[in-house]
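Peer 1: sharing a model prediction with you, sequence too.
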Amino acid sequence: MTYRTTFKYISILSIFLFAIGMGCKEKKEAKIETTEMKIEKPMGLEILIGTYTKEESQGIYKAYFDESTGTLSKPQLLVETENPTFLYQSQNKERVFAVNEVKEGKAISFSWNEDRTRLNPISEQLTGGSGPCHITLNNAQNFVAIANYGSGTFTLLKTNEDGDFLGEAKVRNHQGSGPVMPAQKSAHAHYSAFDDNDKYVYVVDLGIDKVLSYTIDNNGKLGNEQTALQMDPGDGPRHMAFHPTKKNMAFIINEHSNSVVSVSINHETGTFTRIDKKSTIPKNFTEPSFCADMHLSADGKFLYGSNRGHNSIVVFSVSDEGKLDLIDTVSVEGDWPRNFTLSPNGQYMLVANQKSNNITVFKIDAKTGIPSYTGQQIALSMPVCLKF
């Protein structure tokens, strides 16, 4: 074989081997790129997060929660808006409603973009009060109720299926005070809710130690204010929750007395009768603490409440008659648990810790009802509301 022939043979072989190598490299790189795309794609249930925007947060965020593993993804900003401290989703999850907790309070409705990565504003309206801190829809999804903490007022707005606010806001002013100064110097509405039949709307007022009720008709006409329940002086009622299976039972958590009250409901008169009252913090704890949020398990057997200061979740068992028995208090692994939520399958609890800027995840024991910290948490500046 001549030198020229040998060189030609070697050249052809080299080109052939190079081509094979490049092909393998391209296939390998393509495989890696596909794998990275799968990793980056979020999995699980959507959870919306309302925040205070006083520091680093910018508005409403979304994360994904995997109910099979208890893992929570990094939060993503959906929309910039000031102090969206309470959120509510329509029944079909297509509309999101929020308050702007500012001096001249606002209610805003949003719709999703096509891939649910952004929220687009639909409508906004002044609430006619300051510092709105709670918003909810009735069962017919055509009226929005808002509690304005700063001004101690309750607001009713009409809405349609597209999320538009219609007409003028109807505002009711609460009057009175309580013994805890300066917190109860005046009225401070903190929560509102409609009954199952949209016959009554209940408003919990922290400043005057009352739960108030108003009748409401199909046109949104409000009846006169009446006292559904007079709380003990200095209770500072903050939130209310209906029993999930017993339609004649509800619960009220008190910010200042650190307690929970169970009540029976008279659906004809819109009034309550007290059943039981229990403390949410240990007797030997003497530092300042203030209750915040409250939820019940889907079967109604367990009630949970958050303690800001003691920085814990209290766990009660609930009897068929509405009696409360303390089971345990569990550390939230953070500071100032303003709001928390239970996963749809009831197996997990997620807690928004306002001052420690984190959201912590707990696994709930189905038999005892006690949540245990999973070690899973994410960081976010001043989270204060969680909604699946």
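Peer 2: Okay, I see it. Numbering: from 1, shown residues only.
Peer 1: from now on I want contacts and neighbour counts done on CA atoms only, so please keep to that.
Peer 2: Fine.
Peer 1: how far does stretch 214-226 sit from the chain's center?
Peer 2: Chain-centre distance of stretch 214-226: 27 Å, with C-alpha atoms, centre = their mean, to the nearest Å.
Peer 1: got it, and stretch 25-41?
Peer 2: The answer for stretch 25-41 is 37 Å, by C-alpha atoms, centre = their mean.
Peer 1: stretch 231-247 too?
Peer 2: 17 Å.
Peer 1: wait, Asn138 touches Phe194, no?
Peer 2: Yes - with contact defined as C-alpha atoms under 8 Å, Asn138 counts as touching Phe194 (5.6 Å).
Peer 1: those two: who's more crowded?
Peer 2: Phe194 (22 against 19; other C-alpha atoms under 10 Å).
Peer 1: what is the burial count for the nearest residue to that one once chain neighbours are set aside?
Peer 2: What sits nearest to Phe194 in space, not counting adjacent residues and going by C-alpha to C-alpha, 6 or more residues apart in numbering, is Val201, at 4.3 Å. Residues within reach of Val201, counting by other C-alpha under 10 Å, total 22.
Peer 1: how near is Val201 to Thr215?
Peer 2: With distances taken as C-alpha to C-alpha, to the nearest Å, Val201 is found 6 Å from Thr215.
Peer 1: for this structure, which segments count as helices?
Peer 2: Along the chain, the segments classed as helices by DSSP state H run 3-40.
Peer 1: contacts only, for the residue lying closest to Lys106 once chain neighbours are set aside.
Peer 2: Distances taken as C-alpha to C-alpha, 6+ apart place Leu126 nearest to Lys106, at 4.4 Å, with adjacent residues excluded. Applying C-alpha atoms under 8 Å, 6 or more residues apart in numbering to Leu126 gives the contacts Glu104, Gly105, Lys106, Ala107, Ala169.
Peer 1: let's see 7 Å
Peer 2: The contact partners of Leu126, by C-alpha atoms under 7 Å, 6 or more residues apart in numbering, come to Gly105, Lys106, Ala107.
Peer 1: mind listing which of these are in strands?
Peer 2: Lys106, Ala107 (DSSP state E).
Peer 1: between the contacts of Leu126, which has the most around it?
Peer 2: Ala107 (25 neighbours).
Peer 1: which residues touch the nearest residue to it once chain neighbours are set aside?
Peer 2: With C-alpha to C-alpha, 6+ apart as the criterion, Ala107 has its nearest non-adjacent residue at 4.6 Å, and that residue is Val99. Val99 makes contact with Pro84, Thr85, Phe86, Leu87, Lys106, Ala107, Ile108, Pro132, Cys133, Ile135 under the criterion C-alpha under 7 Å, 6+ apart.
Peer 1: Val99 and Tyr348: what is the separation?
Peer 2: 27 Å.
Peer 1: and for Asn219, the neighbour number?
Peer 2: Residues near Asn219, counting by other C-alpha under 10 Å: 9.
Peer 1: repeat for Ser289
Peer 2: Ser289 has 20 neighbours, counted by other C-alpha under 10 Å.
Peer 1: which non-adjacent residue is nearest it?
Peer 2: Once flanking residues are discounted, Ser289 sits nearest to Gly309: 4.2 Å by C-alpha to C-alpha, 6+ apart.
Peer 1: A further structure is provided below for comparison with the first:
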Amino acid sequence: MPVLIGSYADQISIFDDDFKPSAPPIRTPSPSYLAFSAATGVIYTVAELDEGHVAAFRSDGTPLGSLPTGGASPCHLAVTDGFVLSANYQGGSVSVFALSPDGALTSRTDLVRHTGSSVHPSRQTAPHAHQVTVRDSMVHVVDLGLDEIIHYELSPAGSLSRVGVTSTTPLGSGPRHLVMHPDGRVFVANELASTVAVLSPGFAVLDVQPSVLVPPVGDNFPSELLLSPDGTRLYVANRGNDTITTFAVSSSGVSPLDEVSTGGTWPRHFTMLDGALVVANQHSDTVTVLELDPATGVPQPGRVVLEHPSPSMVLRLP
């Protein structure tokens, strides 16, 4: 099945499972984050620009149009039934787009802007929406600038109604991304504090742990996090240490198992592919593979499988 590489190099590259080119790249501005609708076979991408927009393409690269987000630097997407949502980092906003039956973008149905700030003197002077996640009719937006996870309900018409907020602790943590466990718990990568938080199904903070086992020499900023299919392992990428940390997940919480090199620099995103982790290393212009030990679920150090300009995301199409 095709493997897509999003990047800051104005292209979406398309490879087979052996990371050999399988189709011409899709040329589009700054496609740093990608999403896919299995129902329609449509690929969605942000254009992470000052005047951000969201674009849609068929899997063969045929464009299906684009629409402005109304916010700057869109950096994350979520696809749900009939809609695509984008998190717009600069200015801290969330956009909702309606889809036609064939998956094309038809209109922007809502734009919600966050307000406020937090305690970090340079990174939290304004809202910075970094991730949008949808579960059923609930939308959860991780805002790094506010130290908050803001909860919305998505209406059938595509409008967002704010229903609650969770403050991450301590202030200055800078939450970036979250992932939801099948048992309802939530794990959050805190970029500014270099920590991983465990939250209850109701988003109460239960525990906070360092995202690395090896103390960083300078700054370390965790980025993507991923649960194993059986929910027993949590993987967290670290930009700075340039590693993946593995945590064991149990009913009592998470405990660190190991930290290994990605084989590249600045791992912005990774995914699981055929029993391995595939990592987009933005600053080394490489994609690396970390084989997983089948007994422990711990990855081996990464090996380069692909040189690619400024990779930012890896997405395997089903």
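Peer 2: Done, it's in. Quick caveat, the model's predicted, so the values are computed rather than measured.
Peer 1: quantify their similarity with the TM-score.
Peer 2: Scored against TM-score structural alignment, normalised by the length of structure 2, the superposed chains reach a TM-score of 0.95; 316 aligned residues with a C-alpha RMSD of 1.6 Å.
Peer 1: list the contacts of His218 of structure 1.
Peer 2: You called it His, but residue 218 of structure 1 is Asn. Contacts of Asn218 of structure 1 (C-alpha under 7 Å, 6+ apart): none.
Peer 1: endpoints of stretch 329-339 of structure 1, how far apart?
Peer 2: Terminal-residue distance, stretch 329-339 of structure 1 (C-alpha to C-alpha): 16 Å.
Peer 1: so it matches what in structure 2?
Peer 2: Stretch 329-339 of structure 1 corresponds to residues 259-269 in structure 2, going by TM-score structural alignment.
Peer 1: what residue of structure 1 matches up with Val46 of structure 2?
Peer 2: Match for Val46 of structure 2 (TM-score structural alignment): Val99.
Peer 1: do you know how far its match is from His134 of structure 1?
Peer 2: 7 Å.
Peer 1: ditto for Met37 of structure 1
Peer 2: 39 Å.
Peer 1: again with Ser343 of structure 1
Peer 2: 21 Å.
Peer 1: neighbour count winner among those two?
Peer 2: Applying other C-alpha under 10 Å to Ser343 of structure 1 and His134 shows that His134 carries more neighbours, namely 26 against 20.
Peer 1: correct me, but the more buried one touches Tyr149?
Peer 2: No - using C-alpha atoms under 7 Å as the test, His134 of structure 1 is too far from Tyr149 to be in contact (8.6 Å).
Peer 1: between those two, which contacts overlap?
Peer 2: Joint contacts of His134 of structure 1 and Tyr149 (C-alpha under 7 Å, 6+ apart) are His190.
Peer 1: hang on, the earlier thing: list the residues that contact both of Val99 and His134 of structure 1?
Peer 2: Counting by C-alpha under 7 Å, 6+ apart, the residues touching both Val99 of structure 1 and His134 are Phe86.
Peer 1: could you pull out the strands in the stretch 151-300 of structure 1 for me?
Peer 2: Ranges of strands within the stretch 151-300 of structure 1 are 153-159, 165-173, 189-194, 200-205, 210-215, 226-230, 237-242, 249-254, 259-266, 271-279, 290-296, based on DSSP state E, counting those that start in this stretch.
Peer 1: and the fifth one, which stretch of structure 2?
Peer 2: Following TM-score structural alignment, the partner segment of strand 210-215 of structure 1 in structure 2 covers residues 148-153.
Peer 1: and that stretch, how far from structure 1 on average?
Peer 2: Its aligned residues in structure 1 lie a mean 0.5 Å from stretch 148-153 of structure 2 after superposition (mean C-alpha distance after the TM-score superposition for structure 1).
Peer 1: residue in structure 2 matching the residue nearest to Phe194 of structure 1?
Peer 2: So, by TM-score structural alignment, Val201 of structure 1 is matched to Val139.
Peer 1: in contact with its match, which residues?
Peer 2: Val132, Thr133, His151, Tyr152, Glu153, Leu154.
Peer 1: tell me the buried residues within those.
Peer 2: Among these, those buried by neighbour count (16 or more other C-alpha atoms under 10 Å) are Val132, Thr133, His151, Tyr152, Glu153, Leu154.
Peer 1: so Ala104 of structure 2 sits right up against Ala56, yeah?
Peer 2: Yes - under the criterion of C-alpha under 7 Å, Ala104 of structure 2 makes contact with Ala56 at 6.4 Å.
Peer 1: between the two, which contacts overlap?
Peer 2: Contacts common to Ala104 of structure 2 and Ala56, judged by C-alpha under 7 Å, 6+ apart, are Leu64.
Peer 1: what residues are up against the aligned residue in structure 2 for Val171 of structure 1?
Peer 2: Residue pairing (TM-score structural alignment): Val171 of structure 1 is matched to Leu111 of structure 2. By C-alpha under 7 Å, 6+ apart, the contact list for Leu111 of structure 2 reads Ser93, Val94, Ser95, Val96.
Peer 1: how close does Leu111 of structure 2 get to Gly91 of structure 2?
Peer 2: 12 Å.
Peer 1: with distance to Phe221 of structure 2 added, can I get the buried ones among the contacts of Val139 of structure 2 in TSV?
Peer 2: What follows is the buried ones among the contacts of Val139 of structure 2, written out as TSV (distance: C-alpha to C-alpha, whole Å):
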residue	distance to Phe221 of structure 2
Val132	19
Thr133	21
His151	24
Tyr152	27
Glu153	30
Leu154	31
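Peer 1: next one: Asn83 of structure 1 from Ile47 of structure 1, what distance?
Peer 2: 18 Å.
Peer 1: neighbour count: these two, which is higher?
Peer 2: It is Asn83, of Asn83 of structure 1 and Ile47, that has more neighbours when counted by other C-alpha under 10 Å, with 25 against 19.
Peer 1: and for the nearest residue to the more buried one once chain neighbours are set aside, the neighbour number?
Peer 2: Nearest residue to Asn83 of structure 1 in three dimensions, chain neighbours excluded: Tyr52, at 4.5 Å (C-alpha to C-alpha, 6+ apart). When neighbours are defined as other C-alpha under 10 Å, Tyr52 of structure 1 has 24 of them.
Peer 1: just to revisit the earlier point, which residue in structure 2 lines up with the residue nearest to Ser289 of structure 1?
Peer 2: Gly309 of structure 1 maps onto Gly240 in structure 2, by TM-score structural alignment.
Peer 1: kindly provide the distance from its match to Asp102 of structure 2.
Peer 2: Separation of Gly240 of structure 2 from Asp102 of structure 2 (C-alpha to C-alpha) stands at 42 Å.
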